[in-house]
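Participant: Provide a 3D model corresponding to the input given below.
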Amino acid sequence: MAEGTGDPSGPIRVLLADDHPVVREGLSAMLESAEGITVVGQAGSGEEAVVQAVALRPDITLLDLRMGGMDGVEATGQILRQVPGCKVVIVTTYEDDSDILRAVEAGAAGYLLKGSSRQELIDAVQTAARGETVLTPSLAGKLFRSRTVEPSPLSGREREVLRLVGRGLTNSEIGTELFVSEATVKTHLLRSYRKLGVSDRTAAVMKAMERGFLS
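Facilitator: Next up, the predicted model:
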């Protein structure tokens, strides 16, 4: 369970932020139909999302990338600074790589397209609540295809680890997959962070994809 509830046995508490009420209601209905997830609030703008997040302390905020006023990138940064236990997942209709990358670099746990299925939405919330990376495969592939490949500073093993992070595996699962210890996985990740100039696993995967290192 994510940190925001303080109750590992309780439901995952979700805040929805989108400037279209119909979208919010649709997302809410899908999430409320899932066991172990409850929608604790809705916001219609980036500013309102920050206020609601501070007041409600959700585990997960599903945040539209483009809203009037404060956009999803700025709102992501503010929510994560003011509600450290919250995870932000960008939910967007847009596939512009630079905007998605900016959001992840601001600290978002990942991104999801609004056309995703109910199960994909639920899986994304549960994945983010476990502290793992949420990446929509079609958008990840778009990042792979659209970038010019440059020489990679990452070792072969570091690239392998980041590919598995991109698939949503935990450090322990990556260690099992690669027949190394969890501590070794963490070492590879820390080296990747330094080489890529990032501070977390999601941003590392996104930056490596953006620069063509995982193709």
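Participant: going forward, measure contacts between C-alpha atoms and count neighbours the same way
Facilitator: Will do.
Participant: Can you name the residues that contact residue 154?
Facilitator: Residues in contact with residue 154, defined by Cα atoms under 8 Å, 6 or more residues apart in numbering, are 192, 195, 213.
Participant: tell me the secondary structure for the nearest residue to the second one once chain neighbours are set aside?
Facilitator: Ranked by Cα to Cα, 6 or more residues apart in numbering and with sequence neighbours excluded, the top spatial neighbour of residue 195 is residue 153, at 6.6 Å. Secondary structure of residue 153, reduced to three states by DSSP: H, G, I helix; E, B strand; the rest coil: coil.
Participant: I'd like the structure of this one too, to check against the first:
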Amino acid sequence: MTEVPEPKLRVFLADDHPLVLDGIRSLLKDDPGLEIVGEARDGRAALRMTIELKPDVIVLDLSMPGMNGVDVTRRLRCECPACKVIILTVHEDRSYFRKLIEVGAVGYVLKRSVSDDLRRAIHSVAEGGIYLDPAIAGKAIDGLVNRPGEAADPGVDLSEREIEVLRLAALGYSNKELATRLTLSVKSVETYKARGMDKLGFHSRVQLVGYAVAEGWLKDV
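Facilitator: Predicted coordinates:
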């Protein structure tokens, strides 16, 4: 029986700098699991075309003419809720991240980090995760997690495998990427992740990333 190939993730790109668009396009075209379905160079066009094309993921520059990334993200949350928004920016201030999370963004990638990180971010958010650029994870998460009643039990006992899986999950690796990297089945990865999250009492990746930062798991990556 001939195997049916998995459908490609449909990606829309929005940035007002042609050279940046060219660079992102060149980076993503080598990923057989991605298809670029459209591009825009201003916020209003990005909003209109995303609503029309309904991509799985939009990679959106924060500083766009006509309508900025925050406003585009806010509108897409209402008008195209299935589309996952990844913000591409030069800004490392956590205040930007907080605002974008509030309006519905699920990914935050620094322009200086655009490489395999962007591909990983696209696959991660498409699977329902949240992706934070490791370079800003500490600043971005500070104040958003481990608030009263949300901190992990200091006596929690995680196995080495659970730590390994949770650390990579915090970095934005999808379950499939984790399975390949650790030579495990996807089911085993899901089990280790669920068990570790249950021990920590966490219910979201935002909480997990905050814990990973506090534990030093994201250093030297």
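Participant: Show me what residue 140 of the first structure lines up with in the second structure.
Facilitator: Counting by TM-score structural alignment, residue 140 of the first structure corresponds to residue 137 in the second structure.
Participant: Same question for residue 88 of the first structure.
Facilitator: Using TM-score structural alignment as the criterion, residue 88 of the first structure maps onto residue 85 of the second structure.
Participant: The match of residue 140 of the first structure contacts residue 211, correct?
Facilitator: No - applying Cα atoms under 8 Å, one finds residue 137 of the second structure not in contact with residue 211, separated by 10.6 Å.
Participant: and the match of residue 88 of the first structure, helix, strand or coil?
Facilitator: Under three-state DSSP, the three-state class of residue 85 of the second structure is strand.
Participant: tally of neighbours for it?
Facilitator: Neighbours of residue 85 of the second structure under the rule other Cα atoms under 10 Å: 27.
Participant: list the contacts for it?
Facilitator: 57-60, 73, 104-107.
Participant: again, but for residue 46 of the second structure
Facilitator: Counted by Cα under 8 Å, 6+ apart, residue 46 of the second structure has contacts 14, 39-40, 72.
Participant: Mind naming the longest helix for the first structure?
Facilitator: helix 182-196 (DSSP state H).
Participant: which parts of that one are buried?
Facilitator: 182, 185-186, 188-190, 192-193, 196 (16 or more other Cα atoms under 10 Å).
Participant: where exactly do the helices run in the second structure?
Facilitator: With DSSP H as the criterion, the second structure has helices at 18-28, 43-53, 69-79, 94-103, 116-126, 137-141, 160-170, 175-182, 186-200, 205-215.
Participant: center of the second structure - which residue?
Facilitator: In the second structure, the centroid-proximal residue (Cα atoms, centre = their mean) is residue 131; its distance is 2.5 Å.
Participant: how about the nearest residue to that one, chain neighbours excluded?
Facilitator: residue 107 (4.5 Å).
Participant: who touches that neighbour in this structure?
Facilitator: 85-87, 121, 125, 130-132.
Participant: Just the buried ones among these, please.
Facilitator: For the contacts of residue 107 of the second structure, buried by 16+ other Cα under 10 Å: 85-87, 121, 125, 130-132.
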